[in-house]
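*Asks:* take a look and give me a structure for this.
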Amino acid sequence: MKKKRWLKWSLISVVILIVIGVFGATLYMYQYAFVPGQKSFLNNGKPSKFYRDNQKWLAKANKVKWYQKSATDDLKLDAIYVPAAKKTTKTIVVAHGYMGYKEDMARYIHLYHDLGYNVLAPDDRGSGESEGDYIGYGWPDRLDYVKWIKQVIAKNGQDSQIALFGVSMGGATVMYTAGEKLPKQVKAVIEDCGYSSISGELAYQLNDLFGLPKFPLFYTTNLMARVRAGYNFSEGDATKSLAKSKLPIMLIHGAKDKFVPTKMVYENYKAANAPKQLWVVPDAGHGEALAKQPTAYRNKVAKFLDQYWEK
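*Replies:* Predicted coordinates for the structure are as follows:
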């Protein structure tokens, strides 16, 4: 009898320890992946001259602040609007990457400004000067971008023409946004190195950084994200959004991307159910396409957009 009782309490103790361990690991993973802050796994080396030069350009550029409330959670969101040098109805809305902020997009803002467009660059929830204590990976943010689009139309007029552009997490954000019901003024989407799903990216990182399988932390972390951040990250699937979207899309990815694996761009391209163009850039890592091939990048995005602007 004593042996059975000892075995029973031993099993209970083991189960309790496992539960405590999984809960602690889940808290760690949520803090690691979903709470804004400095991330050790990101490359925070010295910024390149290309990056610094564009930051200096943006600091001096003519720009104004825009604000709005988030579509959910009542957060104040911040953006900068850089008007074109010559008045135009064409605006590019740009979405930044993971742990980035609007000023990080300076090189892309500069590019589209030089092409003659207005540019709106928001800070996502929990990023830059926007309120929020979680990273949305583009999924809740997609609804905020619908509101930013409507603000562009309200301020610039019903004859506005708008294209969406994003890099990394921002690439996923604009693909998610493309799957929503959008005003007719939105004409096209360009995404650069966005993931095909939040689940796929997090599972890849869980294995790449920690050598861990999806079970159980992937699922327990999703549960915690639903409780603390208010969204189910397994719903964030760019392939499903692209299958619904009728917007022309250009997909760009580095052939040597190890952060968002290059295979994901092929998944997105296959899913896209509209006019589409794919450019995989040789020798480019994550988010390096513009820096590696600036002239080709400029020419390709300009040519793509010119096909879909109303003359």
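*Asks:* every contact and neighbour count from this point should use C-alpha atoms.
*Replies:* Will do.
*Asks:* run through the strands of the stretch 1-150 of the chain in chain order.
*Replies:* With DSSP state E, counting those that start in this stretch as the criterion, the stretch 1-150 of the chain has strands at 64-69, 76-82, 90-95, 118-122.
*Asks:* quick one more, to check against the first:
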Amino acid sequence: MAIDPNSSLYQLTGGLRPGRGNAIPPARDVAALPVFNISFYNQRGNLISGWLALSAPHAPVVILTHGTPGNRIDMVSRAAFLFDHGYNVLLFDFQSYGESQGAFSTLGMVESEDIIASITYLRSLPDTDDSKIGVLGLSMGATAAVLAASRTSDILALVAESCPVDATRVPGDVPNDQVRTADKELVEDVYDVDITQARPIDVVNRLAGRTAVFFINGDNDSETPLAGMYQLYKTAGKPKQYWVVPGAGHAQSFAMSPDDYVSRIDAFFDTYLKNVA
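*Replies:* Next comes the predicted model:
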């Protein structure tokens, strides 16, 4: 569907076109961990680009999913400490971000399909075909991860950092109802999905008993306020836990408290990915 860039619909939906994020360097130039290039197709036929780093064959895999705006570069530092702790890690650009194909963001809806496609890809590789899988999702990446985990039992552990209750109510992405209505129209026309269903609060209870979930939020987050994290935690079933990071703004928990962040994330994934039969 071609959209007139001078139309009101195009102008109102600018939040769905935040740009592709920082330039992706060659894999050989990533000093933090030994990644190599990978790609796979999502169910819509878009080629999704990413990196994989293998710590050990058949070790658990953590998939890291970025927010908006952004791409896989934003998740490298998190991937590095997980790799150093013995995890295989997969980072990729959601459709329409970084080097991946796609028209524009859907705030987690189609992006959740990308996560499921990445799991299918991992299952096709001899070194990860039987690996236990976790996801660390940041902001929109957390929305997509919760939506994906509600539709597959392959995700055994999920870190949802700065996760919105409703992705179409995050003011930095969707500032008002007029924009929300325009976003809904555009996404339905192009992707045939209802963007107003990007609501982790409606599906997080489906993870109960099969996916352990760890909610992380700063107490100074104006995009995904702390009250929303408490609402998600209350709605989710067990196993579940949460951590409030004092002073942290949106998606800033790692930067605000790096040592505590690393130890808590490592311990969570160890419990639900490494230390299980």
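*Asks:* and Y269 of structure 1, which of the strands of the stretch 1-150 of structure 1 is closest to it?
*Replies:* strand 90-95 (19.4 Å; CA to CA).
*Asks:* for the closest one, name the packing helices and strands.
*Replies:* Applying 3 or more CA pairs under 8 Å, 6 or more residues apart in numbering; DSSP states H and E, one finds that strand 90-95 of structure 1 contacts strand 118-122, strand 161-167, helix 169-178.
*Asks:* try 6 Å
*Replies:* Judged by 3 or more CA pairs under 6 Å, 6 or more residues apart in numbering; DSSP states H and E, strand 90-95 of structure 1 is in contact with strand 118-122, strand 161-167.
*Asks:* okay, that strand sits on what stretch of structure 2?
*Replies:* Mapped onto structure 2 using TM-score structural alignment, strand 90-95 of structure 1 spans residues 60-65.
*Asks:* stretch 137-146 of structure 1 too?
*Replies:* Going by TM-score structural alignment, stretch 137-146 of structure 1 sits over residues 107-116 in structure 2.
*Asks:* show me how far the matching stretch is from its chain's centre.
*Replies:* 8 Å (CA atoms, centre = their mean, to the nearest Å).
*Asks:* against K102 of structure 1, how distant is W66 of structure 1?
*Replies:* Distance, W66 of structure 1 to K102 of structure 1, by CA to CA, to the nearest Å: 12 Å.
*Asks:* follow-up on the earlier one: among the strands of the stretch 1-150 of structure 1, which is nearest K244 of structure 1?
*Replies:* strand 90-95 (20.4 Å).
*Asks:* number of residues surrounding G86 of structure 2?
*Replies:* 17 (other CA atoms under 10 Å).
*Asks:* which residues sit in contact with it?
*Replies:* S55 (CA atoms under 6 Å, 6 or more residues apart in numbering).
*Asks:* tell me the counterpart of it in structure 1.
*Replies:* By TM-score structural alignment, G86 of structure 2 lines up with G116.
*Asks:* Provide the aligned range in structure 2 for stretch 166-182 of structure 1.
*Replies:* By TM-score structural alignment, stretch 166-182 of structure 1 lines up with residues 137-153 in structure 2.
*Asks:* I'd like the strands of the stretch 1-150 of structure 1 written out as a markdown table, with mean neighbour count and distance to Y269 of structure 1 added.
*Replies:* Converted to a markdown table, those look like this (neighbours: other CA atoms under 10 Å; distance: least, CA to CA, whole Å):
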| stretch | mean neighbour count | distance to Y269 of structure 1 |
| --- | --- | --- |
| strand 64-69 | 14 | 32 |
| strand 76-82 | 20 | 30 |
| strand 90-95 | 26 | 19 |
| strand 118-122 | 27 | 25 |
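*Asks:* out of the ones you listed, which gets nearest to I16 of structure 1?
*Replies:* strand 76-82 (41.4 Å).
*Asks:* isn't L138 of structure 2 right up against P164?
*Replies:* No. L138 of structure 2 is not in contact with P164 according to CA atoms under 6 Å; the separation is 10.0 Å.
*Asks:* who's in contact with the residue nearest the centre of structure 2?
*Replies:* Nearest to the geometric centre of structure 2 sits G141, at 2.0 Å (CA atoms, centre = their mean). Residues counted as contacts of G141 of structure 2 (CA under 6 Å, 6+ apart) are 65-67.
*Asks:* ok, now with 7 Å
*Replies:* 65-67, 108 (CA atoms under 7 Å, 6 or more residues apart in numbering).
*Asks:* by neighbours, which of those residues wins?
*Replies:* That'd be T65 among these, by other CA under 10 Å, with 31 neighbours.
*Asks:* sec struct for the aligned residue in structure 1 for F214 of structure 2, please.
*Replies:* By TM-score structural alignment, F214 of structure 2 lines up with M250 in structure 1. Using DSSP: H, G, I helix; E, B strand; the rest coil, the structure places M250 of structure 1 in strand.
*Asks:* please report how far the residue lying closest to W148 of structure 1 once chain neighbours are set aside lies from P122 of structure 1.
*Replies:* Nearest in space to W148 of structure 1, with sequence neighbours left out and distances taken as CA to CA, 6 or more residues apart in numbering, is Q68 at 7.7 Å. Distance, Q68 of structure 1 to P122 of structure 1, using CA to CA: 10 Å.
*Asks:* cheers, nothing more for now.
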